[in-house]
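Q: All I have is the shape, not the residue letters:
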């Protein structure tokens, strides 16, 4: 509505916050830091988590210098080494150079480097050096989720060896802060913890293997169940529900520019007399033989499913090679010279077929109804023929 002269214009509304832009910004930042590759992101995520823990430890060591139990120069060197360690591994993984190694996660080098730096910190922290022993265990716990048991045993042995050497050096050069008896206790405790973690790693790997095996088995069972739910048990063809889904998918594809298709319903002529004369086992054999021949004769693009009883539904796209209706004609000719089943060499299978060409935008049920009317017309005209509506 136009505004009258002299009327005050309505105040402009304040812009809405752009939450989507914020989300996109965080996404771009995450991709820039962690890459878009899922495996690389997982590896970098673990490294950054380790960096966060390391930063916390460095902060505690800085506090130790503030209360006078550690030398600032030593802690500064240690923090610098930790920084170089983290930046070096981050650059290697972020650049993709880690893919050249047999273990792209570089878990073993990371664990061994971390343990070396912690052992160095053990020698630098004087009166509070016992606190660094906890970090050895924390690093190994991280390793349990990244390393195989054999590699974790190597890391454990390395940790025990390097800590033994550092403790021996500390006892010789700083006995006032590193008494021999206390260091012997710390060494024994470190060795026991490393051995325990190695054993737990093996058990954890066994559990992960069992869980993975169970997951694969469950996925296979689910796939089999889905397949069974979409297949006719007798003929192995897609069942009615599956064919309805396929028809709807093709209708949607056609609406987006895909090929048009025909719906065809086939009914085996005088099938009830086969059951009555030869038994239901013979009737089942005829149904299986028909399904097998149809799959061999029809085009690769054609799809056939069991619609119910002796009726079958075909989805026939208008794509090369040949016209959609020709495949059904070939199937009729093939069945005219072939036995209905090995147990009935003299019996021939004949069928009536009704075709409906799918029209733009019509419901699938409507196309099926037209095919069904065409089938009824084929039966009324004497059977063993096809009618297109």
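A: In hand now; what should we look at? These figures come from a predicted structure and were not determined experimentally. Residues are numbered from 1 along each chain as shown.

Q: Going by C-alpha atoms from here, please, whenever you check contacts or count neighbours.
A: Noted.

Q: In this protein, which helix is the longest?
A: When every helix of the chain is counted residue by residue (DSSP state H), the longest turns out to be helix 180-230.

Q: what's the spacing between that one and its chain's center?
A: With Cα atoms, centre = their mean, to the nearest Å as the basis, the distance from the averaged C-alpha position of helix 180-230 to the chain average is 21 Å.

Q: List the buried residues for the helix or strand following that helix?
A: Note on helix 180-230: by DSSP states H and E, the next helix or strand toward the C-terminus is helix 240-255. By neighbour count on 16 or more other Cα atoms under 10 Å, the buried set for helix 240-255 is 240-244, 247, 250-251, 254.

Q: same thing with stretch 338-348?
A: Residues of stretch 338-348 classed as buried by neighbour count (16+ other Cα under 10 Å): 338-341, 347.

Q: what do you get for stretch 366-373?
A: Using 16+ other Cα under 10 Å as the test for burial, stretch 366-373 gives 367-368, 370-373.

Q: Check what contacts that stretch and list those residues.
A: Outside of stretch 366-373, the residues within contact range by Cα atoms under 8 Å, 6 or more residues apart in numbering are 263-265, 354-359, 388-389.

Q: Which members of those are classed as buried?
A: For the contacts of stretch 366-373, a neighbour count by 16+ other Cα under 10 Å gives the buried set as 263-265, 354-358, 388.

Q: want to compare, so here's the second one:
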């Protein structure tokens, strides 16, 4: 089978080769083991083919020397590849399995033996299909074209440049046994090729799914506040800008509210930062449980939060915030610590024509300070 197995690396191995990253000792050792396993499979294929040639030799169709020469040549090639691999030669190349060179060398080897022993040429020619098929799994289009060209030129020289009659021995029962084994081994190797190709595609698909999920998770984490699970400042500001752009296009209304937890520094000082963190998380949960699906809520900074309320007028937004204020105030905060109480103040405003996020938030911030100045635990508008 020659270099047929030379394209049998793990689909995961070398997946990040494009950037030629610095490889760890562990990965280098793993790649060397993989190459060693591949060459072991190739050696086994040479031995199996030599056994079939011995069957032909037993019937007198070919010489024992052909079987011995084919086995020794194949094992010598394997030994060279293993020696180069163990010395790290393969790591100099992007394809550290050297699939294309191995495929080309083994195709030449098969064509030479077809010329030397044309009476059993069916064995060598069948192996050409297997070598090319396995090599094509890992080689680039250009490499595949080069290997194919070498094969075609060799076949042309063999069929058109000589008068050798390529044989498929069937003269005796032993010959038919040998030929049957040739086709059985070829079909078995092609089946293995199909199974490996399928498993490689499945592995790549699963890796793609995992990578996509990892990117999604990274993107999600990049947009979320770690403590409260709300959108972080960058994310909520991007949402606000998008909403302003939508309102500008459609002429629809939009309200925003800057919300602040009253006396939050005192909560941290009196009850401790762990309780303060729990208060922030509980506040966020209470808000999420009572918002519309189109509302967007994020941590603006510290204990300040920004609430974007699409399609609400000033009066509607005020009523919504008053309802949320009452809900937060009525939560059982004493469960965290006896006597603990948490309230919120908020500044509400609506988008004006041609207004940007800076001026919109400045007006909301002014309303928030007005709410605090009036005694906190209340809602003010601007």
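A: Noted; the coordinates are in hand. These numbers were taken from a predicted model, which means no experiment stands behind them.

Q: So which of the contacts of stretch 366-373 of the first structure sit within strands?
A: Among the contacts of stretch 366-373 of the first structure, the members falling in strands are 263-265, 354-357, 388 (criterion: DSSP state E).

Q: Quick one: the strands in the first structure, in order.
A: Remark: strands of the first structure, listed N- to C-terminal, are 261-268, 303-308, 311-317, 351-357, 386-388; assignment by DSSP E.

Q: Let me have those in a markdown table, extended by distance to residue 153 of the first structure.
A: Formatted as a markdown table, the entries for these read as follows, by distance: least, Cα to Cα, whole Å:
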| stretch | distance to residue 153 of the first structure |
| --- | --- |
| strand 261-268 | 64 |
| strand 303-308 | 57 |
| strand 311-317 | 61 |
| strand 351-357 | 69 |
| strand 386-388 | 75 |
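
Q: between those strands, which one is nearest to residue 85 of the first structure?
A: strand 303-308 (60.3 Å; Cα to Cα).

Q: Provide the aligned range in the first structure for stretch 349-362 of the second structure.
A: Residues 356-369 of the first structure are the counterpart of stretch 349-362 of the second structure, counting by TM-score structural alignment.

Q: try stretch 224-242 of the second structure
A: Alignment note (TM-score structural alignment): stretch 224-242 of the second structure is matched to residues 231-249 of the first structure.

Q: got it, and stretch 51-70 of the second structure?
A: In the comparison with the first structure, stretch 51-70 of the second structure aligns to no range at all (TM-score structural alignment).

Q: Just give the number of residues close to residue 155 of the second structure.
A: Burial of residue 155 of the second structure, expressed as a neighbour count using other Cα atoms under 10 Å, amounts to 16.

Q: Tell me the counterpart of it in the first structure.
A: Correspondence of residue 155 of the second structure to the first structure, assessed by TM-score structural alignment: none assigned.

Q: Over to residue 187 of the second structure?
A: Residue 187 of the second structure maps onto residue 194 in the first structure when the alignment is built from TM-score structural alignment.

Q: Report the contact partners of the counterpart of residue 286 of the first structure in the second structure.
A: Residue-level alignment of residue 286 of the first structure against the second structure, with TM-score structural alignment as criterion, gives residue 279. For residue 279 of the second structure, the set of contacting residues under the criterion of Cα under 8 Å, 6+ apart consists of 333, 342.

Q: Could you rerun that using 10 Å?
A: Listed by Cα atoms under 10 Å, 6 or more residues apart in numbering, the contact set of residue 279 of the second structure reads 228, 261, 264, 267-268, 273, 285, 333, 336, 340-342.

Q: any chance of those residues in a markdown table, plus distance to residue 377 of the second structure?
A: Written out in a markdown table, the entries for the contacts of residue 279 of the second structure read as follows (distance: Cα to Cα, whole Å):
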| residue | distance to residue 377 of the second structure |
| --- | --- |
| 228 | 21 |
| 261 | 9 |
| 264 | 12 |
| 267 | 15 |
| 268 | 18 |
| 273 | 22 |
| 285 | 19 |
| 333 | 15 |
| 336 | 20 |
| 340 | 15 |
| 341 | 11 |
| 342 | 9 |
